[in-house]
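Visitor: for reference, the sequence and a predicted model appear below.
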Amino acid sequence: MISLLSGDLILNKSPNAPTLPPAIDADIGSVAINSTTQCRYYREDNPSGRPLVLLHSINAAPSSMEMRPLFEHYRGTRPVVAFDLPGFGISDRPQTGYSAEFFGAAISAMVDSLDGDPPDIIALSLTSEFVARAIVDHGLRCHSLVAISPTGLGERNPPGDKFGENAKRVFSKALIGSSIYSVLRTRPSVRFFLNKAFVGRAPDELVDYAVKTTRQPNARFAALAFLTFSLFSRQAIEALYGRVEVPALVLFDEDPNIGFERLPELLDHHKNWSAKRVSPSRGIPQWELPEATFEALDTFWGAL
């Protein structure tokens, strides 16, 4: 079920809904991904053009603000939608079992709720794995996939299930989980981690909004799930990316948290995948090198 809300004020009676100002000046849609959780998205309708879906990263303080330069650039030329994933941004933040399977199913439900042709999708970082999972496991229909600085292409695998389960048990203790997140959500901490994703200094407006997201009720639940490393998939090329059959593009450079050692392997064995280095950048080129990012995207879509 989809509903449209005002872009100026979020009106929702869900007990899990945050009271966060919009990251993007646009209409806000809402879709139920299950009986308890509403996910919200920014939308710009356009009578022509293939829909474009934007999906932010997963960390301690993400939101569609990360994708705002892409939204602003392509609005007016095609329908554009930027989803806030469950647990983040202006979407509900239930205390639930956040997992790779949960996010894959949520993305499938959110994108499938949209009208129009199968969209082009742009996903940032770990969310690239979730979109691939939505395609492989849930039959998500899309026209193409762009993965910006995606995880799962490095030599190192994430820790195993045992590590994740032990971390979940520790973080599930209210005092411990709250204490850890209270440190992560401080402005110096948010600034520190965002600065790592930029060659220069992270923009103040990006830091400001990230800090605001961490102050919302229940903000810690999805963020702590990320810290357990259980959201990352082992052997992501074999299990996920290699099974995606639509045209796909990797935008990358030097990400301090992500390796790309296996990217040549993906490109060699799966001809639907291509890659473009956007340099110098460290994970969020749409903010740091917007024109180069737009050019890479337009070249990729123009060749389809």
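Guide: Perfect, I can see it now.
Visitor: only C-alpha atoms for contact and neighbour calcs from this point on.
Guide: Fine.
Visitor: ok, the residue most central in space within the chain to T19 distance?
Guide: Residue closest to the average C-alpha location in the chain (C-alpha atoms, centre = their mean): H56, at 2.7 Å. Taking C-alpha to C-alpha, to the nearest Å as the measure, H56 falls 19 Å from T19.
Visitor: host element of the residue of the chain most remote from its centre?
Guide: Largest separation from the mean C-alpha position in the chain: L175, at 28.1 Å (C-alpha atoms, centre = their mean). Using DSSP states H and E, L175 sits in helix 174-184.
Visitor: now do the next helix or strand after that helix and helix 174-184, the angle between them.
Guide: With elements assigned by DSSP H and E, the helix or strand that comes after helix 174-184 is helix 187-196. With axes from the mean of the first three to the mean of the last three C-alpha atoms, to 10 degrees defining the directions, helix 187-196 sits at 60 degrees from helix 174-184.
Visitor: what comes up buried for helix 187-196?
Guide: Judged by neighbour count using 16 or more other C-alpha atoms under 10 Å, the buried positions of helix 187-196 are 190-191, 193-196.
Visitor: relative to N34, how far out is the closest residue to I122 other than its chain neighbours?
Guide: Spatial nearest neighbour of I122, excluding adjacent residues (C-alpha to C-alpha, 6 or more residues apart in numbering): V146 at 4.6 Å. To N34, V146 is 27 Å away according to C-alpha to C-alpha.
Visitor: another structure for you, compare them:
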Amino acid sequence: MRLRRLLAGAVGTVAAAELIDRGLRAKASDLPPALPGAQGTYRWRGFDVAYTEAGDPGHPDVVCLHGVHAAASSREFADVFEDLAEDYHVIAPDLPGFGRSDRPPVAYTSSLYESFVTNFLADVADEPVVLGSSLSGSWATVAAERTDVAGLLLVCPTADTGPRRPWLRALMRTPVVGDTVFNAVTSKPSLRFFNERDAFYYPDRVTADVLDYQWRTAHQEGARFAPASFVGGFLDSGIDLGAELADRDCPVTLVWGREATLTSLSVGRSIAEDADARLVVVNETRLVPHAEQPEVFLDAVREDLPLLEHQ
């Protein structure tokens, strides 16, 4: 009788968790495009990868690769996308496993993303300048060895988020427990906390629109699988970023928020020195200076990367 009660309680807990998760996905509904422009789909290894493009296709290509976190998407570039499109042909995908792209329960790894970025740049763009944020900066660095790239503009890039934690990836992929943990991490209070602690310097930059889109993208079907690999440490390229950038033939500019904590400015200075790369420091910003100080960021881009000038 006692075992029966325990089993009944466990079944009830599972059913409740599934109902909550289903209700959150229904409330989030279908995710609208993150950016204004023409919406396209790139078919890659069974994924339908959503991307937005804007600007004159005859202008130089700029490909924007968003960073990685539990609620990541190309919306990260919302404050600079249209301005860049005035002079350039700008293309911004939602990486596989994020945003409006497919999110199957595959094993997401750094090699998967390095291959995706390489193929996307080769197939969709024409010798682009790549604007890569955080981990995407390391994937773009690897891709720049494999395909033609006109320049790398990397914002607080990193290739190492810490040791691998396979148990944590496994936990977050678990149907009931993983859903429950992920829903807690991606609640609006949690998203605001992480944004204010790590991404933005000024709390008022974490607007209701930012939080709403992050919450909605984090509650799509399969949303936890790619972030599970991120927190498990499986998306790190493990390269020596400074040394690899030094080996690239294209111009490299690093942009850093002076108040960044996850990847501090001291790290940025070290990478820039090793790579002999230009380093632009944006005051009163953390990990996303392009979102927090877009005008300053755009001025720095146009001033420090001549290849982005109108041709």
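Guide: It's in. Not measured: the values here are computed from a predicted model.
Visitor: before we move on, the earlier item: mean shift between the helix holding L175 of the first structure and the second structure?
Guide: For helix 174-184 of the first structure, the mean distance to aligned residues of the second structure following superposition is 1.5 Å (mean C-alpha distance after the TM-score superposition for the first structure).
Visitor: packing partners for that helix?
Guide: Under the contact criterion of 3 or more C-alpha pairs under 8 Å, 6 or more residues apart in numbering; DSSP states H and E, helix 174-184 of the first structure touches helix 161-171, helix 220-227.
Visitor: try it again at 10 Å.
Guide: Counting contacts by 3 or more C-alpha pairs under 10 Å, 6 or more residues apart in numbering; DSSP states H and E, helix 174-184 of the first structure packs against helix 161-171, helix 187-196, helix 204-214, helix 220-227.
Visitor: higher neighbour count, V146 and N34 of the first structure?
Guide: Taking other C-alpha atoms under 10 Å, V146 of the first structure and N34 do not tie; V146 has more neighbours (25 against 10).
Visitor: V53 of the first structure contacts D84, doesn't it?
Guide: No: V53 of the first structure lies out of contact with D84 (C-alpha atoms under 10 Å); the separation is 11.0 Å.
Visitor: so what sits against both of these two?
Guide: Common neighbours of V53 of the first structure and D84, using C-alpha atoms under 10 Å, 6 or more residues apart in numbering, are 41-42.
Visitor: in contact with the spatially closest residue to A54 of the second structure that is not a sequence neighbour, which residues?
Guide: Spatial nearest neighbour of A54 of the second structure, excluding adjacent residues (C-alpha to C-alpha, 6+ apart): G37 at 5.0 Å. By C-alpha under 10 Å, 6+ apart, G37 of the second structure lies in contact with 51-55, 81-82, 85, 90-91.
Visitor: what lines up against G37 of the second structure once you look at the first structure?
Guide: Alignment of G37 of the second structure against the first structure is given by TM-score structural alignment, with A26 as its counterpart.
Visitor: how about the buried residues of helix 187-196 of the first structure in CSV, adding distance to Q286 of the first structure?
Guide: As requested, the buried residues of helix 187-196 of the first structure are arranged in CSV below (distance: C-alpha to C-alpha, whole Å):
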residue, distance to Q286 of the first structure
V190, 19
R191, 18
F193, 17
L194, 14
N195, 15
K196, 15
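Visitor: would you mind finding the most buried of the helices and strands packed on helix 174-184 of the first structure?
Guide: helix 220-227 (a mean of 22; mean count of other C-alpha atoms under 10 Å).
Visitor: verify the contact between R93 of the first structure and P86 for me.
Guide: Yes: here R93 of the first structure reaches P86: they are 6.0 Å apart, a contact under C-alpha under 10 Å.
Visitor: now for the two: what residues contact both?
Guide: Common neighbours of R93 of the first structure and P86 (C-alpha under 10 Å, 6+ apart) are 37-39, 222.
Visitor: widest-spaced pair of the residues you listed?
Guide: Farthest-apart pair in the shared contacts of R93 and P86 of the first structure is Q38 and A222; separation 14.9 Å (C-alpha to C-alpha).
Visitor: the residue lying closest to A300 of the second structure once chain neighbours are set aside sits in which helix or strand?
Guide: Of all residues not flanking A300 of the second structure in the chain, V280 sits nearest, at 7.1 Å (C-alpha to C-alpha, 6+ apart). Using DSSP H and E, V280 of the second structure maps to strand 278-282.
Visitor: what does A143 of the second structure align to in the first structure?
Guide: Match for A143 of the second structure (TM-score structural alignment): A134.
Visitor: what about the counterpart of E245 of the first structure in the second structure, neighbour count?
Guide: Counting by TM-score structural alignment, E245 of the first structure lines up with D249 in the second structure. When neighbours are defined as other C-alpha under 10 Å, D249 of the second structure has 13 of them.
Visitor: my read: D249 of the second structure touches V149, true?
Guide: Yes: with contact defined as C-alpha under 10 Å, D249 of the second structure reaches V149; the gap is 8.9 Å.
Visitor: what lines up with the residue nearest to A300 of the second structure in the first structure?
Guide: Under TM-score structural alignment, V280 of the second structure pairs with K276 in the first structure.
Visitor: same check on F81 of the second structure?
Guide: So, by TM-score structural alignment, F81 of the second structure is matched to F71.
Visitor: could you do V124 of the second structure as well?
Guide: Checking TM-score structural alignment: V124 of the second structure goes with L114.
Visitor: that match - how many residues pack around it?
Guide: 15.
Visitor: still on that earlier bit, from the contacts of G37 of the second structure, which ones fall inside helices?
Guide: 81-82, 85 (DSSP state H).
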